[in-house]
Each structure stands twice: as structure tokens, then as C-alpha cells.
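**Student:** please find the sequence and the predicted model below.
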Amino acid sequence: MWDVKNSRASGKSVEAQKINLAVDKIRVEVNRRYQELMQTDGYVTAAKLKDAYLGIGVKQETLLKLFEQHNAEFEKKVGHSRAQGTFTRYRTVCNHIREFLPHTYRREDIPLKELNLTFINDFEYFLRTEKKCRTNTVWGYMIVLKHIVSIARNDGRLPFNPFAGYINSPESVDRGYLTQTEIQTLMDAPMKNATHELVRDLFVFSVFTGLAYSDVKNLTVDRLQTFFDGNLWIITRRKKTNTESNIRLLDVPKRIIEKYKGLARDGHVFPVPSNGSCNKILKDIGRQCGFKVRLTYHVARHTNATTVLLSHGVPIETVSRLLGHTNIKTTQIYAKITAQKISQDMETLSHKLEDMEKNICRAI
């Protein structure tokens, strides 16, 4: 018998209980679909609710599908307007999510509309515990996920922000740089062989230009141009960010270019060894020189920003442009105010305030 008033099967028989259990499941699912429609469209009709429940005309947007679609489009731009390293980071985060979903949620994918703050925090916990990621790595990976979510939000596929209320920040890291004395020590140190000397010279070239390894490796002769001021400049774009980076060549980098002129192929300026070989040799050279800082091309760029530019009075806005940064906050991470620079600035200030201080001191 059917209880019309309560919309349930009457009685306590096994058959009635099965029917009522099925009815309850349907009711829960219909209510969930109702709430989804209200969130996305702001109104519900019987026809829309029926179609949503039956899956008619409803395209289920999921996180991994969106991520994979994004990565496929991004990969086409690698080598043109996007860098391989950035693509690798997106692919890594996508793979981590592919592992995270069955590990934590026992599912292969998740609808975008089911994303929430709990999901975001669970993924962060997974990165820290299961993948053993450090704080700054986690921070970088969460930025990637946030970007993917923002794509869905911007095109209307996700009407809310799952990251609302999420708090995460990177740890401050001492980037490391060489002092002027250490740069001279590096240049005076005898090199084991010609390859070590080449790698040392390329590092110093980066110190005086701020170019990253990939930009030094890809630097071609046609990028060396006499600019409007009559000086020789590097006119290029950073591979990582595709931002314009025009750098006037000082005497040291010009001397290094001349030293290796004609030794590279395909119009390149330098015969640059692989990144792995350079890092290995730089580590050996740093140990030979007794440096506490491990030599890398990142250290070369930090040295350029700090020791070469900022410590000699170049404004941080100019430093940012020379390094090809898209955001001055990035430059502030690279560039450190040295004690020597503070001392010089305070000495300059002391001379400027000399008369004012004399008058005040008389009144004390």
C-alpha cells in the first residue's frame, strides 16, 4: 500500500523498507540538485530540476578535466610565450591531485561545484605529509591550483570561491649572494681546466647582467645591439616570463663576450654546457674558493641585484626592469640592502643634514 500523504510505502515489511530507502535516496539527491541549481542559476523550475536529476543536458565539469585541458593548451605555447619550467609545475600539481583524490576521497575526479575550503586544506595537508613538500613548495603549488580554480570562476563554471578563507604564505628565504670581495676571489682563483674557466666566466657574466642560465644559453649575437645612447646592449626577452629585458653591457660582460667570440654555434654568443654540468662545476668552484654560499645561477642573479646594482645606488625600480621582473615584489626578494649600502646612505644623509644638526645641537 502507498501512503499518499507521506509519499512513502505503508507498513514495515522488507519490501516496504526497501522502497522507502530508495525514496529517501531520491529525495536527498533531488534536494542536492535543487541546491546546486539555486547556487548556479538563482532559480529552479520543475522541468530544470527533473533534467538535473536525470542528468539531461547537464555537463559535469570536473577539476582534473579542467586541469588537463589547461595543460594541453599551455603546452602548445611552450617555447613561444610560455616557459617549459612553468608547464612542468602545472603538470606536477595536476599529477599530485590525481594521486590525492583516490588517496583522500576515494574517487578519480571531483566536480568543480564540490570544491570547498575543506578540499583545499586537505590537498595542502596531502602535499605536506604524503609528498613531503616544503612550505614554499606547497605555497607555489597552491598558487597553481588557485589559478586553475580562477579559470572556472572567470568563465562562470564555478559561482563561488573555494579558496575564500584559505590562508597560506611563503617562508622568508635568505637567497644568498656574493660580496664584491668574493667576486674578486672567484676571478683570481685558478681554474682546473678550460671548461671550469668557461663555467666560471658564464657565472660572472650572469653576475654583471642578471641573466638566468636559460637566457645566457639562448643568447644570440643578433641580440647584441648598439642602442640609442651609443652603448652596446642586450635586447631580449626573459624566457621564463616573456618580459622585455634590455641590459646595457658593462666592461666585464663585454670582455667575456670577446673572450669566447666565434666558439659557439648557430649564432649563439657562448658555448654553454648543460645546466646539470654547470651546477656541478659551480659547486666545485665554490668549494675551492671557500664560499659558504653554494654557487648557482640564482645566486648570480641575486648578486647582480644586490652587490652590483642596489649597493651602488641603482633604484629598485630600475633593478626590477633589468632583471625582467613582472612585479617589483619579486625584485624585493632578490635584492638585499647590504650593511655597506646602509653605511654609505647614512654617510650621505649625515652630510646633507650637517647644517641642520649644528643648529639643533646648539639649542640642546
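**Tutor:** Received, thanks. Quick caveat, the model's predicted, so the values are computed rather than measured.
**Student:** use CA for all of it now, contacts and neighbours both
**Tutor:** Will do.
**Student:** show residues contacting the strand or helix carrying residue 346.
**Tutor:** Residue 346 belongs to helix 339-352 when assigned by DSSP states H and E. Helix 339-352 is contacted from outside by 311-312, using Cα atoms under 8 Å, 6 or more residues apart in numbering.
**Student:** what's the answer for stretch 249-264, then?
**Tutor:** 201-202, 204-205, 208-209, 231-234, 269-271.
**Student:** which of those residues sit farthest apart?
**Tutor:** The two members of the contacts of stretch 249-264 with the most space between them (Cα to Cα) are 231 and 271, at 24.4 Å.
**Student:** quick one, which of the two is more surrounded?
**Tutor:** The residue with more neighbours, out of residue 231 and residue 271, is residue 271; 17 against 11, by other Cα atoms under 10 Å.
**Student:** surely that one meets residue 265?
**Tutor:** Yes. Between residue 271 and residue 265 there is a contact under Cα atoms under 8 Å: 7.3 Å.
**Student:** who touches residue 145 in this structure?
**Tutor:** Shown in contact with residue 145 (Cα under 8 Å, 6+ apart): residue 93.
**Student:** okay, one more to line up with it:
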Amino acid sequence: MQAAERAAAPNTLAAYQADLESCTHSLALAGQSLRTAGTEDLRGWLADLSAQGQSRRTVARRLSCIRQFYLFLLREGLRADNPAEHLDSPRAEQSLPRFLSESEVLALLDACEEPEGASAAKTRRALVGRAALELLYASGLRISELLALPRQALAGDQRMLSVRGKGGRERLVPLSDSARLAAQALVAADAGLGSPYLFPGRDPQRAMTRQAFDRILHDIGRKAGLEPERLSPHVLRHSFATHLLAHGADLRALQMLLGHADIATTQIYTHVQTERLQRAVAEHHPLSTSQTGNSEG
């Protein structure tokens, strides 16, 4: 159902499978199965997850999967109830997205340059890194969306990029001139490969893997002087969103650019707006400490 009706992405399907297997294993230890489990049996599974030290966010996600699973069984007539319906979901931790400063992003882009006379392999690797970073930061793409881009996505003088996101939803994102030129430089360098992908893998008929890109990103980050744990494709996506809001972008527009189905997901970035408003009050309100100090001076 998830694959056929909801067009769930492979990563989503893998996560659902892992969640179901986790529940199955816990229930089996208690002499139960997914088909026969009751509410108390599922509470025992949730307690096991917490005892294993799994985060509240992970526990909440796994419970969501199990709720949907029993709802599916209910609709298919395979069960007469949903034993997960009244289970309380743990409140997720309020964690802000990690992002880079604008100067750090520029340092990353500068680190993509190879010196004159570098080997062909190093030169091409630099082109891959530059094109990927430009697209990730200029358009806020997910890494899965980036690596799935076809070679023809940037053909001609296009100013918009068509992206297929989660659930098969398509959206258009604008392309900056520098991102378009970086991608076109990579296409020209790879003209002889005959790959259908903008970012070909070791086998040109397949897309580059996430692991291969992570290695490239790690090397670029090291050259830029950034700690590896601070850098990931999703951090670049967070940076894109954070910097847009900091420069006055509308939250609804950001939701469309990021491909979020629900604006509640986008609202995590409003911490930027909150900080900006607090700073504006501190700097300009006549009764603020900074203004009082200035008037006394």
C-alpha cells in the first residue's frame, strides 16, 4: 500500500520495514505477533525502545508506523480493532536544525577549486563537488533528489528545475546562474560517459551513491576547515532555508521550495525570524537597553 498507493520513497519503505521488524521481535519475545497483539503488548514494545535508549523522536516515528499498520489491517478486514490507536506518543525533543553561516558556505564553494595542473580525476571531482554544493544550497534539494536528477534536467538555458520529491510530488525550484553554470560544466566534462544522470556513479548507467557523495563532501569540508560532524547534505538544506528566512523570505514560499507537504514542518525554521525580531527590538525600541545606552551617550 505504501509503495503502490502512496508512492513512498525507497528510504521510507526501508524505515517502515525496520519499524515493523522491531515491533515483531519484541512481541515474539512476549509470545505475541503483530496479528494478535493487544494494546498492553504494544506498550511493552514501546517500553523496550525507551530502555534501549532510543530517542523520543525515533519512538514516536515507530509508533506512527505501527498505528498506520493496524489501520491498514482494520480497513482490510484482517483485524476488528486498532490496538495502537490510544497509545500516547512521546513528545518529541525540540531541536533546532543545524546550519552553516553564509561565510562557511562560501568557504565550501571556494574549497571546490583545484589548482591548475591537477589530475583529470581531481579536476572532475572538483566539478562534481561544485555542481552538487551549488544546487543543494541554491535550491534546498534533498540529497536523494539531487542524485536522482537526470542529465537533461539542466539542458538549455532553464531558470527553473523540476524536482520529484517525497511521495512522488513534483515541484519547481529556481536555479541561480552560478548553480546552472556549475552543473553545465559537469555535463560538458561527462559528455563521453553516456550517463542518463547528472551525477553518474562509478557505473555511468547508475546514479552516484549517497556514500560516494559523502566522501566528496567530507574532503571539501576538510579543505574548507569545517569539522566533519557539522557537515552533511541536510545541513546544506537547512542552511538554504535558514538564510532565505534571514533575508526576509516568506514561510509559505519556503514551504513550496522545500517540498514540505505540511507547513508545520517548515515552521521549525522560524527560530531565525524570532532571533531577528528580538534583535530588531533590542536595537530600535526606545525602551530597550541598547537604545537607552545610546540616548544617554
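**Tutor:** Cool, got the structure. It should be emphasised that the depicted structure is a prediction, and the values quoted were computed from it without experimental measurement.
**Student:** just the buried ones among the contacts of stretch 249-264 of the first structure, please.
**Tutor:** Using 16 or more other Cα atoms under 10 Å as the burial test, the contacts of stretch 249-264 of the first structure include 201-202, 204-205, 208-209, 232-234, 269-271 as buried.
**Student:** ok, which stretches of the second structure are strands?
**Tutor:** With DSSP state E as the criterion, the second structure has strands at 160-164, 170-174.
**Student:** can you point out the buried residues in stretch 256-265 of the second structure?
**Tutor:** Using 16+ other Cα under 10 Å as the test for burial, stretch 256-265 of the second structure gives 256-260.
**Student:** for stretch 71-86 of the first structure, same thing?
**Tutor:** The neighbour-count check on stretch 71-86 of the first structure (16+ other Cα under 10 Å) flags 71, 74-75, 82-83, 86 as buried.
**Student:** how far does it sit from its chain's centre?
**Tutor:** Chain-centre distance of stretch 71-86 of the first structure: 14 Å, with Cα atoms, centre = their mean, to the nearest Å.
**Student:** give me the contacts around it.
**Tutor:** Residues from elsewhere that reach stretch 71-86 of the first structure (Cα under 8 Å, 6+ apart): 87, 90-91, 239-242.
**Student:** mind doing that once more with 10 Å?
**Tutor:** Contact partners of stretch 71-86 of the first structure, identified using Cα atoms under 10 Å, 6 or more residues apart in numbering, comprise 65-66, 68, 87-88, 90-92, 94, 144, 148, 238-243.
**Student:** hey, where'd the helices end up in the stretch 151-300 of the first structure?
**Tutor:** In the stretch 151-300 of the first structure, the helices defined using DSSP state H, counting those that start in this stretch lie at 180-188, 194-209, 213-218, 251-259, 275-289, 297-303.
**Student:** which two in the buried residues of stretch 256-265 of the second structure are spaced the farthest apart?
**Tutor:** Counting by Cα to Cα, the most remote pair of these is 257 and 260, 8.1 Å apart.
**Student:** so what's the residue nearest in space to the middle of the first structure up against?
**Tutor:** In the first structure, the centroid-proximal residue (Cα atoms, centre = their mean) is residue 140; its distance is 5.8 Å. Contact partners of residue 140 of the first structure, counting by Cα under 10 Å, 6+ apart, are 89, 93, 146, 169-170.
**Student:** now do residue 23 of the first structure
**Tutor:** Applying Cα under 10 Å, 6+ apart, we find residue 23 of the first structure in contact with 7-9, 17, 29.
**Student:** nearest to residue 183 of the first structure among those residues?
**Tutor:** For these, the minimum distance to residue 183 of the first structure (Cα to Cα) is 68.5 Å, reached by residue 29.
**Student:** show me what that closest one lines up with in the second structure.
**Tutor:** Per TM-score structural alignment, there is no equivalent position to residue 29 of the first structure in the second structure.
**Student:** list the contacts for residue 29 of the first structure?
**Tutor:** For residue 29 of the first structure, the contact set (Cα under 10 Å, 6+ apart) comprises 23, 35, 52-53.
**Student:** CSV for those, including secondary structure?
**Tutor:** Putting the contacts of residue 29 of the first structure into CSV (DSSP: H, G, I helix; E, B strand; the rest coil) gives the following:
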residue, secondary structure
23, helix
35, helix
52, helix
53, helix
